[in-house]
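# Sharing a model that was predicted from the sequence below.
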Amino acid sequence: MKPKTSLCFIVLNELDGCKKDIPNISFNEFDEIFAVDGGSTDGTVEYLKSKNIKVYNQEKKGLNNAYILANDSSNCDNIVVFFPKNSIDTNIIIELKNKLNQGADIAIASRMIAGSLNEEDGKLLKYRKWSSLMLANLVSLFFRKNGPKVNDILHGVKGWKKNIFNKMKIINKGVSIDLEMVLKGYKLNAKITEIPTKEKSLIGRKTNFPFWSTGLKLLKYLFFAVFFEK
């Protein structure tokens, strides 16, 4: 029997992105579609509801809890999460769904492999890209048992099998989710695959994850995972 797949939009004040991305998505490709909202005040929730998309209000804040709520709210075997920011091609969600159907436990839209594009690729100094690759190498060094190394360890657009996510016992606070899923995926010998995607820079857009503060939180989690987490 073909697995069923949920599509979840994770949003926090993404009205402009939703208006540009949502119309380009084929809803009939998925068995279930819903959104997890972190507290939008710009009309995002109202827009999604106008498109007949069920919206779950995220009572426990933090990116980790957004993913946990997405996983818990799904009634399907597989889940694909997408951030409608008008930063990558929406067709990637179909590719992620297909990879899961083909046997992957986790499928990641990658900005770090051949055929992909990172928003910093046109810059001389690529702080975010370089730090992400450094983290990817460290996590691979400490936790990968076999299989390919994951290069884009911090991209949120991904899909997973619900039973794999449940085994990970994700920490219910903070922003470590993307790093944590790869790290625990390695520990579980999960089949992780990357699909190239091209990311465009959103000039003037304020990020919800500032570079320095987010980076420090991720390093703290990695330290905890290496020395204390079982």
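Okay, I see it.
# from here on, contacts and neighbour counts on C-alpha atoms
OK.
# Please, where are all the strands along the protein?
Across the chain, reading from the start of the chain, the strands by DSSP state E fall at 5-11, 32-37, 54-57, 78-82, 106-110, 158-161, 192-196.
# try this one next to it:
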Amino acid sequence: MKTTLVLLTLNEIDALNKQFLKIPIKAADEVIAVDGGSTDGTIEFFKKNGVTTIVQKERGRGRAFIYGMDNAKGDYILYFSPDGNENPADIPRLIEEAKKGHDIITASRFMARGKSDDSDDPMLVRNMGNRFFTALINLFYRSKYTDAINGFRIVKKSALKNLNLDATEHEIEFQMSIRAAKKKLTVAEIPTIEMERIGGARKANTWRMGWRFSVFFLRELFKKS
């Protein structure tokens, strides 16, 4: 089993300067960066550190996932955003879990021993939204996710290709979880403790994403398999 670690970035130079050396690069067989067109030195940072970098022709988190899939050589693809939220120490744990043969393994913030970062969400709107949309998938597709939204995950490349993902923005993880449940893929989770983001506010607006997720779920619900 060979693993490709895909680093997803858009103007993350502050976080990279602080935590790049903490990322266990050697745990993966291949490392590539997919960048949304950074202007803060992120791309130059990767080049300096010998990381193959693919600059997206079109922005969007969903497109970044697909670029990663199309360019990864490994049997499994591990998506990691080095913005401070995701704990790099969980990368080897995800890889070890993948060796059991699961199609998708997600780092869950909401299972036992997991924790989400709510430092910029005092009303817990994002937290409750994540739990709500996860519960929706479980209700309609009889799945057992505790965190269907987190993008910190490792996925079998062959299974990922069969999902025919087409989400272009932050709905990509949601779509992946829905379609995996539809196709009865084998899914596992490990607990993760989400840390505080480095280098500015989150790029996704919580209320806007809640509306988009609602519309997106209805689209997926009535979409023919």
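All right, it came through fine. Predicted model only: the values in this text are computed from it and were never measured.
# a markdown table for the strands of the first structure, including distance to Thr44 of the first structure and mean neighbour count?
Formatted as a markdown table, the entries for these read as follows, by distance: least, CA to CA, whole Å; neighbours: other CA atoms under 10 Å:
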| stretch | distance to Thr44 of the first structure | mean neighbour count |
| --- | --- | --- |
| strand 5-11 | 8 | 24 |
| strand 32-37 | 8 | 22 |
| strand 54-57 | 10 | 17 |
| strand 78-82 | 15 | 24 |
| strand 106-110 | 24 | 27 |
| strand 158-161 | 21 | 25 |
| strand 192-196 | 28 | 21 |
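# nearest spatial neighbour of the most centrally placed residue in the first structure, skipping sequence neighbours?
The geometric centre of the first structure, computed from its C-alpha atoms, lies nearest to Gly156 (CA atoms, centre = their mean), at 2.0 Å. The spatially closest residue to Gly156 of the first structure, leaving aside those adjacent along the chain, is Asp178, at 6.2 Å (CA to CA, 6 or more residues apart in numbering).
# re earlier: please pull up the equivalent of the residue nearest to the centre of the first structure in the second structure.
The criterion is TM-score structural alignment: under it, Gly156 of the first structure has Gly151 as its aligned partner in the second structure.
# Next, the contact list for the equivalent of Val125 of the second structure over in the first structure, please.
Taking TM-score structural alignment, Val125 of the second structure has Tyr127 as its aligned residue in the first structure. Going by CA atoms under 8 Å, 6 or more residues apart in numbering, Tyr127 of the first structure touches no other residue.
# if I look at Tyr127 of the first structure, how far off is Val175 of the first structure?
Going from Tyr127 of the first structure to Val175 of the first structure by CA to CA, to the nearest Å gives 19 Å.
# Please apply the same query to Glu32 of the first structure.
26 Å.
# circling back to that earlier point, roughly how far apart are the match of Val125 of the second structure and Gly215 of the first structure?
Separation of Tyr127 of the first structure from Gly215 of the first structure (CA to CA) stands at 11 Å.
# swap in Phe82 of the first structure?
Distance from Phe82 of the first structure to Gly215 of the first structure, counting by CA to CA: 22 Å.
# Same question for Phe209 of the first structure.
Counting by CA to CA, the separation of Phe209 of the first structure from Gly215 of the first structure is 9 Å.
# mind checking what Ile33 of the first structure lines up with in the second structure?
Using TM-score structural alignment, Ile33 of the first structure pairs with Val31 in the second structure.
# Please read the previous query as pertaining to Asn91 of the first structure.
Taking TM-score structural alignment as the criterion, the aligned counterpart of Asn91 of the first structure in the second structure is Ala89.
# Verify the contact between that match and Leu21 for me.
No. Taking contacts as CA atoms under 8 Å, Ala89 of the second structure lies outside contact range of Leu21: 11.4 Å.
# shared neighbours, those two?
When CA under 8 Å, 6+ apart defines a contact, no residue borders Ala89 of the second structure and Leu21 alike.
# now for Phe80 of the second structure: what does it line up with in the first structure?
Using TM-score structural alignment to pair residues, one finds that Phe80 of the second structure aligns to Phe82 in the first structure.
# And for Glu171 of the second structure?
So Glu171 of the second structure corresponds to Ser176, using TM-score structural alignment.
# my guess is its match meets Leu218, correct?
Yes. Taking contact to mean CA under 8 Å, the distance of 5.8 Å between Ser176 of the first structure and Leu218 places them in contact.
# Map Phe142 of the first structure onto the second structure.
In the second structure, Phe142 of the first structure lands on Phe140 (TM-score structural alignment).
# so how far is Phe222 of the second structure from its match?
As judged by CA to CA, Phe140 of the second structure and Phe222 of the second structure stand 11 Å apart.
# So the two - more neighbours on which side?
Phe140 (12 against 8; other CA atoms under 10 Å).
# give the contact list for the more buried one.
With CA under 8 Å, 6+ apart, Phe140 of the second structure has no contacts at all.
# go on, the one 3 residues further on?
Ser143 of the second structure makes contact with Ile137, Ala181 under the criterion CA under 8 Å, 6+ apart.
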